[in-house]
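**Student:** Provided below are the primary sequence and the corresponding predicted coordinates.
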Amino acid sequence: MKASQFLISTLKEAPADAEVVSHKLMMRAGMIKKLGAGIYNYMPMGLRVIRKVEAIVREEMNRAGAVELTMPVVQPAELWQETGRFDKMGPELLRIKDRHDRDYVVQPTSEEVVTDIARQEIKSYKQLPKNLYQIQTKFRDERRPRFGLMRGREFIMKDAYSFDRDQDAAKASYQVMAGAYRKIFDRFGLRYRAVAADSGAIGGDLSEEFQVIAATGEDAIVYCPGSEYAANMEKAEALAPAAPRAVAQAAMEKVATPGKSTCEDVAALLNVPLSTTVKSLVLSTDVLDEKGNVTKTQVWLLLLRGDHDMNEVKVGKLPGLADFRFATVPEIEAHFGCKPGYLGPIGLKQPLKIVADRDVAVMADWICGANEEDFHIRGVNWGRDLPEPDFVAALRNVVAGDASPDGKGVLAIERGIEVGHVFYLGTKYSKAMNATFLDVNGKPQFMEMGCYGIGITRLPAAAIEQNHDDKGIIWPDALAPFTVVLCPISPDRFADVKAAADTLYAELLAAGVDVILDDRNERPGAMFADWELIGVPHRVTIGDRALKEGVVEYQHRRDAEATKVPVAEIASLIRSKLQA
């Protein structure tokens, strides 16, 4: 490709609404152009990156035995009504009507459609296992789309779905996909972690997220530097304290804490460690009748150490808390007689259920709200000052320095961007849609399913968050829009420069190198700035003065300086670097 034939539309400044590095650089490099909120044109430079992502994914999925198909972006609502997701999914599911007033959805994912295909096509155990995948446009009506391709509304995703006879076969299919994903992300040339993830209502341990490591990532990744343990924050386990509860030493005392409504402020005022305070989180659960009317509300008080945060996924799995919500102010005032900020378990106005985190359950002489504005209570102890909690459970997120669950060290935390997920579904969709096959005994059985996704358009953004500097993007070879750029200096003035550039360009093309020749006759500074912004990893500069010495200049995007290379050796040098 020659630059004069291509569309290069770089910008010196990023648009004002671009917030994160990847959004700014993709806009400046002319890779994407905003069309609407969370909706982008993939410009030629950006599309080349996306196509390279797709090619690697497609190769490895095919190698793993998956079969490609394409399912419609617009899907009949009837299928989504079979599983109940048409009503349950919420406003992220874009619902539309056709001219006949029939309901449709714009797909955010395709479990329903692929299950419909399977129930029509798969009749016998002899046809299993099967893994069907697509690389297709999706749409999720995000409330607040932001960060460019990181959290857009329209995006491209690879979604795959496996179908098996039984759980053992489904687990085997899962492991095949988990291995294929590792090969895919290895080929991208990015630093990533595969971390255990929560399996939701399905249960079990067959769920992993693939996270690209980046300081700007939205997700917290928990890992043990001394072992293979890694999990996302939702899944990571905080071990129960090993030591028993200490003996009470202090008398219970109400203390004035005017205007201090957070544990941090109270600890600072009283000059005590934050870990001696206890925070009160008030939740409610509603019992509904057949018509959806609330017949009863249960209020819960969760107690966590002041320096810990609640893990909503863990809390949602506790008995009675599956569909919890945060309590309303009237509910709080009715049970505590006080507004939030000064709440505690002593002196309640109405009974409620108290759940203590395992760390709180072994605390002594702790501090909590007094259920009176501008006051807290210090020296609180279980058994002496209040009854033992209704039950004790793991409620909190882990923190750096916690013991690793595998006993091989302590936990560390880093940031990541989720770009892939493998997940065992079981019979959730096959039962809802009656997707059965005849087993070896001639009896119908529900198909066991798994699903496997990769964010095709999110991945380039994640790669940029991990690989950039103050000049622009630094692409890994596998993802770069062009792997090599040739930069002739003033080819319109120097015939030898033009001839050398054309010759090298033809030689690299013949060798299968993805090369672009910048024949725009730009000034060197502007030309170099463009390609450093775009992030092409290998650059060869061809100038008249260097040619007179029989050399050209090679520079990798990460190199501080260029290296002089004999003209006769530059093509083989490029090939060797790409092979490496």
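**Tutor:** Nice, thanks for sending it over. Numbering: from 1, shown residues only.
**Student:** contacts and neighbour counts: CA atoms only from here.
**Tutor:** Will do.
**Student:** where's Val565 relative to Gln555, distance?
**Tutor:** If you measure Val565 against Gln555 using CA to CA, to the nearest Å, the figure is 10 Å.
**Student:** now Arg575
**Tutor:** In terms of CA to CA, Arg575 sits 14 Å off from Gln555.
**Student:** what's the burial count for Asp357?
**Tutor:** Using other CA atoms under 10 Å, Asp357 is surrounded by 21 other residues.
**Student:** at which residues are the helices of the stretch 451-580 of the chain located?
**Tutor:** Using DSSP state H, counting those that start in this stretch, the helices of the stretch 451-580 of the chain run over 458-466, 495-510, 524-534, 544-548, 570-579.
**Student:** ok, now which ones touch the residue positioned nearest the centre of the chain?
**Tutor:** Residue closest to the average C-alpha location in the chain (CA atoms, centre = their mean): Glu418, at 2.2 Å. Counting by CA atoms under 8 Å, 6 or more residues apart in numbering, Glu418 touches Glu209, Phe210, Gln211, Val212, Asp219.
**Student:** ok, now with 7 Å
**Tutor:** When contacts are counted by CA atoms under 7 Å, 6 or more residues apart in numbering, Glu418 touches Glu209, Phe210, Gln211, Val212.
**Student:** among those residues, which ones are in strands?
**Tutor:** Members of the contacts of Glu418 lying in strands (criterion: DSSP state E): Glu209, Phe210, Gln211, Val212.
**Student:** ok, the first one touching Ala194?
**Tutor:** Going back to what we said before, that points to Glu209. Yes - in this structure, Glu209 is within contact of Ala194 by CA atoms under 7 Å, at 5.7 Å.
**Student:** which parts of the strand ranked longest in the chain are buried?
**Tutor:** Counting residues, the longest strand found in the chain (DSSP E) is strand 412-426. Burial within strand 412-426, assessed by neighbour count using 16 or more other CA atoms under 10 Å, is assigned to 412-413, 415-426.
**Student:** and the next element down the chain from it?
**Tutor:** Using DSSP states H and E, the helix or strand that follows strand 412-426 towards the C-terminus is helix 428-432.
**Student:** the stretch 151-300 of the chain: strands as residue ranges?
**Tutor:** For the stretch 151-300 of the chain, strands defined by DSSP state E, counting those that start in this stretch occupy the ranges 154-164, 192-196, 207-213, 219-223, 230-232, 253-256, 278-288, 294-305.
**Student:** what is the first one packed up against?
**Tutor:** Pointing back at strand 154-164 there. On a contact count with 3 or more CA pairs under 7 Å, 6 or more residues apart in numbering; DSSP states H and E, strand 154-164 meets strand 130-139, strand 448-455.
**Student:** which of the helices of the stretch 451-580 of the chain has the highest mean neighbour count?
**Tutor:** Most buried of the helices of the stretch 451-580 of the chain by mean neighbour count (mean count of other CA atoms under 10 Å) is helix 458-466; its value is a mean of 24.
**Student:** okay, one more to line up with it:
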Amino acid sequence: MRLSKYYLPTLKEKPAHAKIISHQYSLRAGLIKQIASGIYTWLPLGLLVLKNIEDIIRDEMNKSGAIEALMPCVQPASLWRESGRYDDYGKEMLRIKDRHEEDMLFGPTHEEIATDLIRDVVKSYKDLPLCLYQIQWKFRDEVRPRYGVMRGREFLMKDAYSFDVDYEGALNSYNLMYKTYIKIFKRMGFTPIGVRADTGPIGGNLSHEFHILANTGESTLYYDNKFSELLESEDIESLKSIYAVADDMHDPETCPISQEQLNVSKGIEIGHIFYFGDKYSKPMKASVTSQDGKNVNIHMGSYGIGVSRLVGAIIEAFHDDKGIIWPESVAPFRIGLINLQTKVTEAADKIYKALKSDEVLYDDTEGSVGVKFSRMDLIGLPWQIIVGKKAVSENIVEVKNRATGEVKEMQIEEAINHFSAK
């Protein structure tokens, strides 16, 4: 993509209302534009990151055996009254009426819709287990939306719903999703920590939050310092048995590990999983015939990842004082190609044409060298190919690793071959 034909409205100065790094860089790097409190337009560069995150999530969810669907944003209040949650949920639910004066709502979550989706179709234990997921926009009318996409009112979420015939099956589904979440977050460059947490308005009696460590996090985490060592383990029970809890679950009196073993850190929540048994299936009459011929309520779980929130979390984890440092797996473009002067345009064009255009953002503008360098550092593409006067005199370009700052000279053909091979 040629920058001269792209829409990238970057900002030189830090916006006064943006208090944390991810919010500042999201605005300055041209990822988002605020439309109202907690509501944003995703600009082209930010949307590319969002799509790359979606692709990772979709790939791992599909590998787990989950099946993608798409449920409506607007839901009838009747389903929420059926489950008993309509009056309990609070003001964060956006309630509306249609032209027929029917109560509707903009979905903050989709447990009721998911239960309704299967209850007239799934009737036998032979139809289970089943896991459906979607990647869909949601709305929660937060009292104090802040920190940009980290706590917006409108947000993109991956939510999945598992259906099993009994507790044992439901626990297997829960453990599979725990393992899948670890894989998803590691592919994005994170070291995720799964902590026991309160179930909140979703309900149930088993819940884990997934956090990354960050000083700007709103949660306080208490965890055994062995946790990171066990992340390579395939044994989910070992991971879950290690002491790791959110602040609302930590009791100093009953904590089973010593103060020397206990780490206390701030964290950003990036995912949450729940097992809630028949909390929804019982009132909504979603049942199956079991293997022994009995009619039993379906056991359910739900599993959420804040997709748009992850953009902010990644920036919090990967940045420096110059800008964002995108992990290659989620970067909007892999390479920033910088043309420093008019007389090297032929060499820069040659490199651009030789590489995949969807992986390269080619700065072919007439701005100053300083502006070009600072803009490319700000938007944080993993690699920079800098085409200066040596490209003409010696057939040499500079290749910069954005994460390490290391700069290496390469012959033009060598650089083309290097990036074409990966």
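**Tutor:** Noted; the coordinates are in hand. Since the structure is predicted, the reported quantities are computational estimates derived from the model, not experimental observations.
**Student:** ok so, going back, most packed of the helices and strands packed on strand 154-164 of structure 1?
**Tutor:** Using mean count of other CA under 10 Å, strand 448-455 ranks as the most buried of these, with a mean of 24.
**Student:** average separation of that one from the aligned part of structure 2, please.
**Tutor:** In the superposition with structure 2, the average deviation recorded for strand 448-455 of structure 1 is 0.3 Å (mean CA distance after the TM-score superposition for structure 1).
**Student:** need the contact partners of stretch 470-482 of structure 1.
**Tutor:** 25, 45-46, 48-49, 52-53, 187-189, 464, 467-468, 483, 514-516, 532-537, 557.
**Student:** now that stretch: which residue numbers in structure 2?
**Tutor:** Matched against structure 2 by TM-score structural alignment, stretch 470-482 of structure 1 falls on residues 321-333.
**Student:** just the buried subset of the contacts of stretch 470-482 of structure 1, please.
**Tutor:** Applying 16+ other CA under 10 Å to these flags 25, 45-46, 48-49, 52-53, 187-188, 464, 467-468, 483, 514-516, 532-537, 557 as buried.
**Student:** Gln298 of structure 1 maps to what in structure 2?
**Tutor:** Going residue by residue (TM-score structural alignment), Gln298 of structure 1 aligns to a gap.
**Student:** okay, helices next: where are they in the stretch 301-450 of structure 1?
**Tutor:** Under DSSP H, counting those that start in this stretch, the stretch 301-450 of structure 1 gives helices at 312-316, 329-336, 358-361, 428-432.
**Student:** out of those helices, deepest packed?
**Tutor:** helix 358-361 (a mean of 23).
**Student:** which strands and helices sit next to it?
**Tutor:** Looks like helix 358-361 of structure 1 contacts strand 294-305, strand 391-393 (3+ CA pairs under 7 Å, 6+ apart).
**Student:** read off where that helix ends up in structure 2.
**Tutor:** Alignment of helix 358-361 of structure 1 against structure 2: no match, by TM-score structural alignment.
**Student:** I'd like the distance from that helix to the chain centre, please.
**Tutor:** 31 Å (CA atoms, centre = their mean, to the nearest Å).
**Student:** could you do stretch 149-160 of structure 2 as well?
**Tutor:** Remark: stretch 149-160 of structure 2 is offset 9 Å from the chain centroid, using CA atoms, centre = their mean.
**Student:** ok, and what's touching it?
**Tutor:** 38-39, 131-142, 145-146, 302-309, 312.
**Student:** repeat for stretch 92-99 of structure 2
**Tutor:** Under the contact criterion CA under 7 Å, 6+ apart, stretch 92-99 of structure 2 has outside partners Asp103, Met104, Leu105, Phe106, Pro108, Arg140, Asp141, Glu142.
**Student:** Arg539 of structure 1 pairs with which position in structure 2?
**Tutor:** So Arg539 of structure 1 corresponds to Gln384, using TM-score structural alignment.
**Student:** run a quick neighbour tally on that match.
**Tutor:** 24.
**Student:** same check, this time on Arg58 of structure 1
**Tutor:** 20.
**Student:** quick check: which element contains it?
**Tutor:** Going by DSSP H and E, Arg58 of structure 1 is part of helix 44-63.
**Student:** from the middle of its chain, how far away would that helix be?
**Tutor:** 19 Å.
**Student:** now do stretch 279-287 of structure 2
**Tutor:** Put simply, stretch 279-287 of structure 2 sits 30 Å off its chain's centre (CA atoms, centre = their mean).
**Student:** and if you look at stretch 188-198 of structure 1?
**Tutor:** Relative to where its chain is centred, stretch 188-198 of structure 1 has its mean C-alpha point 10 Å off (CA atoms, centre = their mean).
**Student:** list the buried residues in it.
**Tutor:** Phe188, Leu190, Tyr192, Arg193, Ala194, Val195, Ala196, Ala197, Asp198.
**Student:** re earlier: looking at the strands of the stretch 151-300 of structure 1, which is nearest to Val21 of structure 1?
**Tutor:** Between Val21 of structure 1 and the strands of the stretch 151-300 of structure 1, the tightest spacing by CA to CA is seen for strand 207-213, at 14.4 Å.
**Student:** mean shift between the longest helix seen in structure 1 and structure 2?
**Tutor:** What stands out as the longest helix in structure 1, according to DSSP state H, is helix 167-188. Aligned to structure 2 and superposed, helix 167-188 of structure 1 gives a mean residue distance of 0.6 Å (mean CA distance after the TM-score superposition for structure 1).
**Student:** how long is stretch 359-377 of structure 2 end to end?
**Tutor:** Stretch 359-377 of structure 2 end-to-end distance (CA to CA) = 17 Å.
**Student:** equivalent analysis for stretch 558-574 of structure 1, please.
**Tutor:** Start to finish, the residues bounding stretch 558-574 of structure 1 are 15 Å apart (CA to CA).
**Student:** with stretch 143-160 of structure 1 instead?
**Tutor:** 26 Å.
**Student:** flag every buried residue along that stretch.
**Tutor:** For stretch 143-160 of structure 1, by 16+ other CA under 10 Å, it's 145-160.
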